[in-house]
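[1] sequence plus the predicted model coming up.
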Amino acid sequence: MKKTNKKVILAIILISYFMILLDNSIIFTGTVKIAAELNLSQTTLSWVTNAYSLTFGGLLLLGGSIGDIIGRKRVFMIGLTVFAVGSLLVGLANSAVMIILARAFQGIGSAILAPTTLALLMDSFSGEVRTRAIAAYGATAGIGASIGLVIGGIFASLLSWRDGFFINVPIAIIMIGLTVLFIPTTQATQAKRLDLIGALTSIIGMTALVYSLVGQQGRLLALLVAVVAIAAFIWQEARTKQPMMPLRLFADCERLGGYIARFFYLDAMLSMWFLTPQIMQTHLGFTPLQAGIGFFPLTVVNFIVALQVSKLTTRFGNTKLLTVGIATTAIGMCALGFFSEQVGYALGIAVPMILMGIGQGLTLSPLTVAGVANTLPADAGAASGVVNMVHQIGGSIGMSFIVAVSATFKNGLTSYHVAMGLATVLLIGALLAVIGLILPTLKKESE
């Protein structure tokens, strides 16, 4: 394949992945305008985000498995189409029911796209080029989420929140056209049937788990359903000959450590992305646009550091970058817990964000590498699905837990301090996963 084609393929993958990550956070700075225009209560407004999380998190494993069965190029174009239609419907929504259903439909497209983008990357690149491509993919995960807050603030303040969704439509159409021209058609990686029992139990389990965290009624029942369905899913995957998520993916300590560390890391980061724009608006008087711009220290530093990750990986190794990256993020998160109006934005938020930008830039790419390490070609889609499932579910669980606990404190600033403290503890958990599971594999390889 020509070198030019390889660059175009990587661009298609990264732009598509960036697009779905953008819509995961762009909503945060536009919620006030959405609620005012559609006359939504706070409870109803929460479902604009929750509906997306439910379908995205619930269908991720199925999305990764389907690509292995019917070909990733075909599934990729289906995902782009569904996501584009969902984005159009969100932009056109004129009622609570319509926007919630449209966001749920958009989540289906994301669930198909997210694992397929990484699996296509694994198919298209090998060796050192693959390492650099995965580094770019991991960097996109951090930059997409951070810059979504900035873009959301721009659209909400200067244009319309609807434009943040309408813009996905022409981008998706262009990506579909480029996919037809440049991405080679792939057959199923192995002849197998869809694991219907596994698909059904995983959808029920993941959807019920997300609902138990973000739902309004029947959360305990949903949690019980989630536990039973996930247990049934694991039992099915252990006994079936053609599982949609081979349990051997978790037998490798490097991959397992990558999954656990990513889970805790996203727990902490999504909570920070969700709460910090609010604290800037309520305690510093920032507009949505100013709150979005307030994330520039993190976003810009993250971008600069992420560009150096492939070189740093070659020099220091993936595990060392992970250790330094997570530790630096934890220091920055801890520093956010000392914010007050008296300390101000520069010292209270901007400086900690610089530290977190360095940490995030060093962390997300190596976490992606660890999550797909030593993966067989036949398991690429399933492994990619697990990476993205951990990313999505981890963020939802962490944010729900931290917001629920911190909300018990009536003082807004105290609540934020508690939230950042809890997020720091979760980052320490991610660091321990790296030290306990991934670091020993490095020692074995050097012996």
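    It's in.
[2] hey, let's count contacts and neighbours off CA atoms from now on
    Will do.
[3] excluding sequence neighbours, find me the nearest residue to Met333.
    Spatial nearest neighbour of Met333, chain neighbours left out: Thr424 (5.8 Å); criterion: C-alpha to C-alpha, 6 or more residues apart in numbering.
[4] ignore the last one, Ala423
    Nearest residue to Ala423 in three dimensions, chain neighbours excluded: Ala268, at 4.4 Å (C-alpha to C-alpha, 6+ apart).
[5] for comparison:
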Amino acid sequence: MSTPAPGRARTVALALILGCQLMMALDTSIITTALPHVQRDFGFTQAGLSWVQNAYVLAFGGLLLLGARAGDLLGRRRVFVAGLALFTAASLAAGLAQSAEWLVAARAAQGVAASFAIPSTLALLVANYPDPAGRTRAIALYSAVIGAGGSVGIVIGGVFTDLLSWRWGMLVNVPIGIAIVALAFRFLPETERRTGTFDLAGALTSTVGMSALVFGFIRAADAGWADPVTIGSFALAVLLLVAFVLVERRVAQPITPLRLFASLERSGAYAGRVLIVGATFSTFYFLSQYLQGVLGLTALETGFAYVPITGMFFAMVYVVRPLVTRLGRPVLLVASLVVALAGMTWLAQIHAGSTYFPDIVLPLLVIGVGQGIAIILMTQAGVADVAPQDAGAASGLVNVAHQLGGSLGIAVLTIVFAKAAGDTPNPAQLAAGFHATFTGAAVFFVLALILAVVMFLGSRASARRSAALGDRTVAIGDHAMTRTR
């Protein structure tokens, strides 16, 4: 049975957990500023280039639930260390890649490794902080690392790309991974191993189904919606995802207990996270190309262009608790999404003659405030009131939603960009493509806002029902006492 580490050891354990989460969050974005360089080195098309990101996030998101189950059955520290060791080796392979296929394969291997390491991070964090106040602070830091990791990765990627090579964005993981693995056995508590079986059918149908869905969008950007491969990919995705639900309903030990979706708050948190991350991650992906392709910034300058939003993400950790106390979680979530939507709508006004200040940096600061708060609240809602036996699956779903949002966001908005920019874009056409893309990201925030309002109304209705049930119970008790007298 796991026991929380005392004092200094608990602090070191938290640092290791956050270090792993940050390293893997960085890996989804650290190559973003280097994408133009990677495209030139390996001859990627625009749609093909997206697989440098999507190979990672699809393998990551698709196998997260299986990784969470592995942690439950084998021990979360053991699975955490094994996943991190594989991630370190795959990072080395990515940094040494000699072809497009090699790089994409190494990125996919990184995603597989991360899918087993990451679910254990949140579960280990929860086990290490049994007290509600300490757990709330730790989850806030964890959420900030996830939210800020993307923008920090872009900064670091820009530094490496300009001063050394984009390859160092991959190679830097090697010494960090070795250090965390060396310290994990000493400072991270092992969790109790449970008996059971792996739901391989559920893992296979969900992973291939989500991959087919994303591939369909990316294929549509190149070949169009009427292309037989596009249609076949979407059809396969629907069949496999329906099969996944049927498998999870019937299997004795599912990787995704469907009871987790019985809560409107948790279901809304998963869906809302897909939309929020889809908007934000895609913005990082395309804005990096706008800054270099239209404004003519170097990779280093592009990396530092994200410093303000990075600082804003971290700053939100310190304002969420007092704002929740003052406004309540549902109201704060709705307000944060309104702010994020305003920032994204502002950013969408860019054109070929825009400047970094004020046209880019000010909208980014506004997005940072809204998205930074929203992602913390969504993380908390995603694991709210979860039974201990479902902690791994719930934390896995939080990360699945995060990775699925990133891959779907890029896939969908790649179509928007291709349609608006045309086949042979000049700077003006590129700017038009980015304008359309950021407008599409704003639509993602609109949908997330509608979902948050539904969650807000649902929570109020649930509170009224609970109060009415409590009053009825009291009344029945008073009546019974009266009859007894």
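    Sure thing, it's come through. Please read these numbers as outputs of a predicted model, since none were measured by experiment.
[6] TM-score for these two?
    TM-score of the superposed chains, computed with TM-score structural alignment, normalised by the length of structure 1, equals 0.94; 446 aligned residues with a C-alpha RMSD of 1.9 Å.
[7] aligned partner of the residue nearest to Ala423 of structure 1 in structure 2?
    For Ala268 of structure 1, the aligned position in structure 2 is Ala279, judged by TM-score structural alignment.
[8] which residues touch its match?
    Ala279 of structure 2 makes contact with Gly406, Gly409, Gly440, Ala441, Ala442, Phe444, Phe445, according to C-alpha atoms under 8 Å, 6 or more residues apart in numbering.
[9] and the host helix or strand of it against structure 1, how far off on average?
    Element membership of Ala279 of structure 2 [criterion: DSSP states H and E] is helix 264-293. In the superposition against structure 1, helix 264-293 of structure 2 averages 1.2 Å from its aligned positions (mean C-alpha distance after the TM-score superposition for structure 1).
[10] His402 of structure 2 matches what in structure 1?
    In structure 1, His402 of structure 2 lands on His391 (TM-score structural alignment).
[11] so its match makes contact with Met269?
    No - His391 of structure 1 is beyond contact range of Met269, at 10.6 Å (criterion: C-alpha atoms under 8 Å).
[12] of the two, which one has the most company?
    The neighbour count for His391 of structure 1 versus Met269, taken as other C-alpha atoms under 10 Å, is higher for Met269 (26 against 23).
[13] residues contacting the more buried one?
    By C-alpha under 8 Å, 6+ apart, Met269 of structure 1 lies in contact with Gly395, Ala423.
[14] from Ile143 of structure 1, how far off is it?
    Distance, Met269 of structure 1 to Ile143 of structure 1, by C-alpha to C-alpha, to the nearest Å: 12 Å.
[15] where's Gly58 of structure 1, which helix or strand?
    Taking DSSP H and E as the criterion, the element that holds Gly58 of structure 1 is helix 42-70.
[16] roughly how far is that helix from the heart of the chain?
    How far helix 42-70 of structure 1 lies from its chain's middle: 12 Å, per C-alpha atoms, centre = their mean, to the nearest Å.
[17] re earlier: what does the helix or strand following the helix holding Ala279 of structure 2 contact?
    Going down the chain from helix 264-293 of structure 2, the next helix or strand is helix 299-305, by DSSP H and E. For helix 299-305 of structure 2, contacts defined as C-alpha under 8 Å, 6+ apart pick out 33-34, 154-163, 288, 291-292, 361.
[18] please redo it, this time with the cut-off set to 7 Å
    Helix 299-305 of structure 2 has contacts (C-alpha atoms under 7 Å, 6 or more residues apart in numbering) with Thr33, Ala34, Ile154, Val155, Ile156, Gly157, Gly158, Val159, Thr161, Asp162, Ser288, Leu291.
[19] same check on stretch 52-68 of structure 1?
    With contact meaning C-alpha under 7 Å, 6+ apart, stretch 52-68 of structure 1 is reached by 75, 103-104, 106-108, 110-112, 115-116, 188-189, 199, 203, 206-207, 210-211, 244, 381-382, 384-386, 389, 392-393.
[20] my read is that the residue nearest to Met333 of structure 1 contacts Cys334, right?
    Yes - between Thr424 of structure 1 and Cys334 a contact is recorded at 5.7 Å, counting by C-alpha atoms under 7 Å.
[21] who has more neighbours, these two?
    Higher neighbour count among Thr424 of structure 1 and Cys334: Thr424, with 26 against 20, using other C-alpha under 10 Å.
[22] OK, contacts around the more buried one?
    Thr424 of structure 1 makes contact with Ala330, Met333, Cys334, according to C-alpha under 7 Å, 6+ apart.
[23] from Val390 of structure 1, how far out is the last one?
    With distances taken as C-alpha to C-alpha, Cys334 of structure 1 is found 24 Å from Val390 of structure 1.
[24] next one: Ile203 of structure 1
    When distance is defined by C-alpha to C-alpha, Ile203 of structure 1 is 14 Å away from Val390 of structure 1.
[25] over to Ala156 of structure 1?
    Counting by C-alpha to C-alpha, the gap from Ala156 of structure 1 to Val390 of structure 1 is 30 Å.
[26] hang on, the earlier thing: tell me which element the match of His402 of structure 2 falls in.
    Assessed by DSSP H and E, His391 of structure 1 sits inside helix 380-406.
[27] tell me the buried residues in that helix?
    Buried residues in helix 380-406 of structure 1, counted by 16 or more other C-alpha atoms under 10 Å: 380-403, 406.
[28] again, but for stretch 9-18 of structure 2
    In stretch 9-18 of structure 2, counting by 16+ other C-alpha under 10 Å, buried: Arg10, Val12, Ala13, Leu14, Leu16, Ile17, Leu18.
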